[in-house]
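Asker: compute the structure for the input listed below.
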Amino acid sequence: MTTPAYIELVFENVESIILKPDRFLKLEFGPLVKDEDNHTQYDQFFTDEVLIHISYEDASELAYSPAKSDNPLGGYTHNPDSNHVADRPNILGRLLLYPDLTHIYYIDENENEISSVIVPWSEEDEYQNEYMTVTTEPGYVEVRVRKG
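Answerer: Prediction:
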């Protein structure tokens, strides 16, 4: 895959957070299978496993509470607040709230998709992904999604 300017993590409710690639200490996938039914201008892949380590420097970066934010992620169109973690460090904590990561987008400097990976999701789960676990370690958040 092409080296992106940013990586966007997209959640079930269409919220997302955008990070620079250097925040990813680890971004690994199981075998990638190209989505042959994809009708977008970029390549899209399926996988059975995702392992992500995202760095953080201070626990305050993980203290995201949508109920306490004037403009939480998503919620409505044209949200005036950025979904870039560099602008709002605490939104990294969105990963800890709900296990509902659905897609990983590689995006360019204009935030156009270069390619994407569809995260494994159980057909029986409507809002949360039973395959997903999130843990915090000193200095990084680990996200693991493994089918089966």
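Asker: please count neighbours and contacts with C-alpha atoms only from this point.
Answerer: OK.
Asker: and the strands in this protein?
Answerer: Here the chain has its strands, by DSSP state E, at 6-11, 16-19, 24-29, 33-34, 43-46, 49-55, 101-107, 113-118, 132-137, 140-146.
Asker: distance between the second one and the chain's centre?
Answerer: So the one you mean is strand 16-19. The chain centroid and the centroid of strand 16-19 are separated by 6 Å, computed with C-alpha atoms, centre = their mean, to the nearest Å.
Asker: that strand packs against which elements?
Answerer: Applying 3 or more C-alpha pairs under 8 Å, 6 or more residues apart in numbering; DSSP states H and E, one finds that strand 16-19 contacts strand 6-11.
Asker: change it to 10 Å
Answerer: strand 6-11, helix 94-97, strand 101-107 (3 or more C-alpha pairs under 10 Å, 6 or more residues apart in numbering; DSSP states H and E).
Asker: now show me the structure for the sequence below, then we'll compare the two:
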Amino acid sequence: MENVAFIEMVFENCESIVIPINRVKRMEFGTLTPFEHYPYKGLSAFRSEYGLLDLIYQNESELHYNDSDYEEFLEPFIGNKLSNHVEERPNILGRILNYNDIVMIQFLDQNQQHIKNIYVPWHEDDREENRYMLKEANNGILNIEIRVR
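Answerer: Modelled structure (predicted):
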């Protein structure tokens, strides 16, 4: 997709991680169905049948994230002094391994303005954990798969 400079992984609790596109080795989605009445004007949003992502990490330390080590969440709210950008805090990639709660992937341009939002499948029986999400880290690749099984 042209003009995409970052993707933003958005989690169930509104935390997010901003990842530069050069760290995305593979990104694949199923059929995209547009939201007919998306509440945020000017943004395009879609539901996807599935989402597959392979993210590149440089070394194992980038996967060691403990949220209790920090006073603030990974939220881009005003006044939060902690960055949610992988470029500035590589270890926050580990947040993906700690929880199964990715809700949406946002596509951002160079100015971090939203281009498109893609919502991945979510198992409705659990409000905090996405039972459809699997992830694995091996040999510098963090593989994320979210699909109905």
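Asker: ok so, going back, could I get the helices and strands packed on strand 16-19 of the first structure as TSV with mean neighbour count and distance to T47 of the first structure?
Answerer: Shown next, in TSV, are those (neighbours: other C-alpha atoms under 10 Å; distance: least, C-alpha to C-alpha, whole Å):
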stretch	mean neighbour count	distance to T47 of the first structure
strand 6-11	22	15
helix 94-97	19	20
strand 101-107	22	11
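Asker: let me have these in TSV, extended by distance to L32 of the first structure.
Answerer: As requested, those are arranged in TSV below (distance: least, C-alpha to C-alpha, whole Å):
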stretch	distance to L32 of the first structure
strand 6-11	17
helix 94-97	23
strand 101-107	13
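Asker: which stretch among these comes nearest V143 of the first structure?
Answerer: helix 94-97 (8.1 Å; C-alpha to C-alpha).
Asker: and that closest one, how far from the second structure on average?
Answerer: Helix 94-97 of the first structure, aligned to the second structure and superposed, deviates on average by 0.5 Å (mean C-alpha distance after the TM-score superposition for the first structure).
Asker: the closest residue to R88 of the first structure other than its chain neighbours and I17 of the first structure, how far apart?
Answerer: In space, R88 of the first structure comes closest to S82 once its chain neighbours are excluded; the distance is 7.0 Å by C-alpha to C-alpha, 6 or more residues apart in numbering. Distance of S82 of the first structure to I17 of the first structure, computed by C-alpha to C-alpha, to the nearest Å: 9 Å.
Asker: can you check which residues contact both of those two?
Answerer: Taking C-alpha atoms under 10 Å, 6 or more residues apart in numbering as the criterion, S82 of the first structure and I17 both touch 73, 88, 91.
Asker: can you pick the most crowded of those residues?
Answerer: Neighbour count (other C-alpha atoms under 10 Å) singles out I91 as the most crowded of these, with 26 neighbours.
Asker: residues touching the nearest residue to that one once chain neighbours are set aside, list them.
Answerer: Distances taken as C-alpha to C-alpha, 6+ apart place Y64 nearest to I91 of the first structure, at 5.3 Å, with adjacent residues excluded. Applying C-alpha under 10 Å, 6+ apart to Y64 of the first structure gives the contacts 72-73, 88-97.
Asker: one more time with 8 Å, if that's ok
Answerer: Applying C-alpha atoms under 8 Å, 6 or more residues apart in numbering, we find Y64 of the first structure in contact with 90-94.
Asker: count the neighbours of L92 of the first structure for me.
Answerer: 25.
Asker: can you check S55 of the first structure too?
Answerer: S55 of the first structure, neighbours per other C-alpha under 10 Å, totals 20.
Asker: relative to V141 of the first structure, how far out is it?
Answerer: Note on S55 of the first structure: its distance to V141 of the first structure, by C-alpha to C-alpha, is 6 Å.
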